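J.: pasting the sequence and the predicted coordinates here, then a few questions.
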Amino acid sequence: MTTPSPVEAEALELIRDLIRIESVNTGDDATIGDGETRAALFVKRKLEEVGYRVDLVEPRPGRASVVARLAGADPQAGALVVHAHLDVVPVVEADWTHPPFGAEIHDGILYGRGAVDMKNYAGTILALARSYRREGVVPRRDLIFAFFADEEAGGVWGARWIVRHRPDLFSGATEAISEVGGFSIPLTDDRRAYLVATAEKGVTWATLTARGHAAHGSRPTPDNAVVRLSRAVAAVGAHRFPMVATPALTRFLQVFGEHRGIRFTDEGLDGQLAGLGFVSSIVSSSARNTVSPTVLSAGGKTNVIPAEATARLDIRVLPGADVSLQEELAALVGDDVDLSWGRPVPAIESPIDSPLLEVLQDAITTEDPDGLVVPYLLPASTDNKHLAQLGIHGYGFVPLRVPADFDVFGEFHAADERIPVDALHFSTRVTDHILRNA
C-alpha cells in the first residue's frame, strides 16, 4: 500500500471525524437532535479556516446545511455543484461488530455509519476544497461545495428548503455531482466499469381502499373488504411492468453486451442481468416501473369483519412514465377498490452525452487505464432531484475502486457499513482530477 498524499490523508481524517458526529436522521423531529447542525458547524469551521465565505442555512434548530463557492477562471462557464449530505440513517448497535460511530479501521477497512452513505464523499470534497484554497487553485468553472441536511428523509429541511428559499446560493449552476454511482463493478475478468447515475426514478405513493359491510366474523359477507383488498394487492405483487429502454439503460446494455458477449433481449433481460452478479438488482429495478405493497391495514378484532381495508404502495416511476403507470395500475387493481395518489416526486434525467462525462472518464483513466465509465439509471432518489428544479443536471459519481466482489450499493444503510481505505484514497485522487478539469 502506497503512502497517501497529504490531501488523501486529510480526507481520510475528515471522513473519520464526520462519522464520529452522530448526525442520525430518524425522520422524527422529537428524536433527531442537533447532530446535523454539529456536523455542519464542523464543516463550516474547516472551510473558514482556509478563507471561504460560508453560508450556514438552518431552517429549524438542528437541521443545518453549509454552502460555499470557489470562483473559477471562466465566469461564462456554468457552475458545478459538488454536494454530499451530512445526515445518516439510524443504527441498531447490536447488529454491528464495530462501533457504528467509532470510525475504526481494521485490516484496511473503515467501518462506520456514513462510510459509504455518504460522509466518505463529504470528507473528500471538504479536504479538496481546503486544499484548493491553500494552493490557490483556480478551477475552470465555479465550484459550489454543498453539505446538506435531511437527505435521508427527503431533503425537506435540507436541499429542498434551500432550493425553494435560497436559490441564490446556486446561481449560475448548470450541473451537479453527488451520489449514487462512481463505484467499480466487474466489466470483464480484467476490466472495471464505473457506473454514473445519469437519471433517477421518480417516487410516489398510492393507497388502495376496499370497502364492504361490517359484520360479525361468524357471518361471512360477499363483499368482505379484506378479501377484496387482498385480491388487488396480489394482482399488484404478481404484475411485471414492461421494460422501458431509457437512454441510460440502452447505453448500459450496449456496453456490457459488447464486453460480455451478451445480446440482451426484452424477454430474457432479467435472467441475462442475473449473470452480472450483485449489480443485476440495481439494473433490473431501473429497467421498468415498480410498485411494491408495503403497508396493510384492516380491522382491529378477530371476530369483526371490518368495513374498510387499505394498502399503501411504494411506486418508482421511470422518466416520462407517470401517466402510463397510473393507467396501468388502475386497470390492474380494477373497480373493486379505490385508488388514490400521493404527491409525486418527478423522475430526473440528465444528458448522457454531456462533456462532464468525458471528464469523469479522463479522471478514471488516470488511475485505472482500462476502467470504463458507464451510465445507468438509479432506481432510488438523491438531492439531485431538488437541484433539478433549478435546471441543474445531476450526476451520481462518487469514485471508488473496490474488489470485484465488494458490493458498494449493498453497504447503503447496512449494519457494519464499511469501505476499503485504499478506495477512499482513490476517490480523493479521481475527484481532485474531476474538479480541477470540469
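T.: On my side now, so go ahead.

J.: hey, let's count contacts and neighbours off CA atoms from now on
T.: Fine.

J.: pretty sure residue 423 is in a strand, no?
T.: No: using DSSP: H, G, I helix; E, B strand; the rest coil, the secondary structure at residue 423 is helix, not a strand.

J.: what about it, how many neighbours?
T.: 19 (other C-alpha atoms under 10 Å).

J.: one more: residue 281?
T.: 14.

J.: contact partners for residue 329?
T.: Counting by C-alpha atoms under 8 Å, 6 or more residues apart in numbering, residue 329 touches residue 236.

J.: now do 10 Å
T.: The contact partners of residue 329, by C-alpha atoms under 10 Å, 6 or more residues apart in numbering, come to 235-236, 239, 241, 291, 339.

J.: okay, and it sits in which element?
T.: helix 322-333 (DSSP states H and E).

J.: pull out the buried residues from that helix.
T.: 322, 325, 329, 333 (16 or more other C-alpha atoms under 10 Å).

J.: in JSON lines, list those along with distance to residue 199.
T.: Formatted as JSON lines, the buried residues of helix 322-333 follow (distance: C-alpha to C-alpha, whole Å):
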{"residue": "322", "distance to residue 199": "15"}
{"residue": "325", "distance to residue 199": "18"}
{"residue": "329", "distance to residue 199": "23"}
{"residue": "333", "distance to residue 199": "29"}
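
J.: okay, one more to line up with it:
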Amino acid sequence: VAAVGNHKFDFALTPTVRDFIRAVSDALGMELSADDPEELLAQLGPIARIIGATLSNTANPTMLNAGYKHNVIPGAAEAMIDGRFLPGYEDELIKDIENLLPPGVVLEDVVNGIALEAPFEGPLIDAMGAAIRAEDPFGTPVPYTVSGGTDAKAFSTLGITCYGFLPLLLPPELDFSAMFHGVDERVPTSGLEFGARVMDRFVRSL
C-alpha cells in the first residue's frame, strides 16, 4: 500500500494540457515549460495545486480494512485506492499499480469511471470568451483538465459534449486552491458577482 501511495507516475501531456500550456503562455507573455513538470509547476504558482494532478496518473490509498476483532489475526486484508488516470492512460495506470503489488495481492475494480477530453474550439467557446472579455478586457479562457469528478462523464454516455465554465474573479493575494474542501473555503462576494454577470451574458448570447 505504501509503495502505491509513494509512487511517482510518469509525466504525460494530454492534448488538453498541451493546449493549456500554450494558452497560458500566450496570455502571460511567457514560455511555460512543456518538458519539465517541476519547472512548469514552479512557473504556475498557486494554481500548480490544481494543474499538478493533470500531469500524470495518480493513485492514493484512502481506506484499509482487515479483521473483525482486536485479538484475532486477520485472514485477509484489503485497501481501497483512489486511482485517477489521464485520458488515454487507463491501461498504464492499471499496469503500474499491478507492478507495485507483491505476489498474492489482487487488484480489483470497485468503481471505474472514464476520462474525457473535448476540443477547445467552436461557437460555445467563442461565446465564453466574449462574455468574459465584456467584464474583464484581460480575461482569457483557457482549457484545462479537471482532476476531480464531473457530471460530464455521465452526459458523455448520451453523446453530449460538456465544458466546465466557472468564471470567478479573485484577488491575487487569495490562495484559493489551498482552500479547496477546507473548513475556511471561501470566495469574495465581488468574485461571485463578477461570475454572475459573465454567466448572464454568456447564457443570453446563446
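T.: Great, that's in hand. This is a predicted model, so every value here is computed, not measured.

J.: how alike are these chains, TM-score-wise?
T.: The TM-score (TM-score structural alignment, normalised by the length of structure 2) is 0.88; 205 aligned residues with a C-alpha RMSD of 2.2 Å.

J.: how many neighbours does the equivalent of residue 152 of structure 2 over in structure 1 have?
T.: Aligned by TM-score structural alignment, residue 152 of structure 2 pairs with residue 384 of structure 1. Residue 384 of structure 1: 25 surrounding residues under other C-alpha under 10 Å.

J.: ok, now residue 425 of structure 1?
T.: Residues near residue 425 of structure 1, counting by other C-alpha under 10 Å, number 24.

J.: and if you look at residue 125 of structure 2?
T.: Residue 125 of structure 2: 16 neighbours (other C-alpha under 10 Å).

J.: shouldn't it be within a strand?
T.: No: when three-state DSSP is applied, residue 125 of structure 2 is found to be helix, with no strand at that position.

J.: and the gap between the most far-flung residue of structure 2 relative to its centre and residue 63 of structure 2?
T.: Centroid-distance maximum for structure 2: residue 71 at 42.3 Å, with C-alpha atoms, centre = their mean. Using C-alpha to C-alpha, to the nearest Å, residue 71 of structure 2 is found at 21 Å from residue 63 of structure 2.

J.: again with residue 18 of structure 2
T.: Counting by C-alpha to C-alpha, the gap from residue 18 of structure 2 to residue 63 of structure 2 is 34 Å.

J.: counterpart of residue 37 of structure 2 over in structure 1?
T.: Counting by TM-score structural alignment, residue 37 of structure 2 corresponds to residue 269 in structure 1.

J.: now do the helices in structure 2.
T.: 2-6, 15-28, 37-44, 48-51, 90-100, 123-135, 152-156, 189-205 (DSSP state H).

J.: closest one to residue 145 of structure 2 among these?
T.: Closest to residue 145 of structure 2 of the helices of structure 2 is helix 15-28 (C-alpha to C-alpha; 6.5 Å).

J.: counting by contacts, list what that closest one packs against.
T.: Helix 15-28 of structure 2 sits against helix 37-44, with contacts defined as 3 or more C-alpha pairs under 10 Å, 6 or more residues apart in numbering; DSSP states H and E.

J.: how about the helix it packs on: buried residues?
T.: For helix 37-44 of structure 2, by 16+ other C-alpha under 10 Å, it's 37, 40-41, 44.

J.: and what of stretch 199-217 of structure 1?
T.: The neighbour-count check on stretch 199-217 of structure 1 (16+ other C-alpha under 10 Å) flags 199-212, 214 as buried.

J.: that stretch maps to which residues in structure 2?
T.: Per TM-score structural alignment, stretch 199-217 of structure 1 has no counterpart in structure 2.

J.: on that earlier part again, who's more crowded, residue 18 and residue 63 of structure 2?
T.: residue 18 (15 against 10).

J.: grab the nearest non-local neighbour of that one.
T.: Nearest non-adjacent residue to residue 18 of structure 2, counting by C-alpha to C-alpha, 6 or more residues apart in numbering: residue 34, 7.3 Å away.

J.: what's near enough to touch that neighbour?
T.: Contact partners of residue 34 of structure 2, counting by C-alpha under 10 Å, 6+ apart, are 12-13, 17-18, 21-22, 40.

J.: ok, now residue 86 of structure 2?
T.: 12-14, 53-58, 92-93, 114-117, 145-147.

J.: are any of those buried, and which?
T.: Applying 16+ other C-alpha under 10 Å to the contacts of residue 86 of structure 2 flags 12-14, 53-58, 93, 115-117, 145-147 as buried.

J.: for the stretch 151-300 of structure 1, what spans make up the strands?
T.: Remark: strands assigned in the stretch 151-300 of structure 1 by DSSP state E, counting those that start in this stretch are 173-178, 184-188, 191-200, 202-211, 215-216, 290-298.

J.: let's have these in CSV, adding distance to residue 146 of structure 1.
T.: Listed next are those as CSV, based on distance: least, C-alpha to C-alpha, whole Å:
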stretch, distance to residue 146 of structure 1
strand 173-178, 10
strand 184-188, 25
strand 191-200, 19
strand 202-211, 23
strand 215-216, 57
strand 290-298, 31
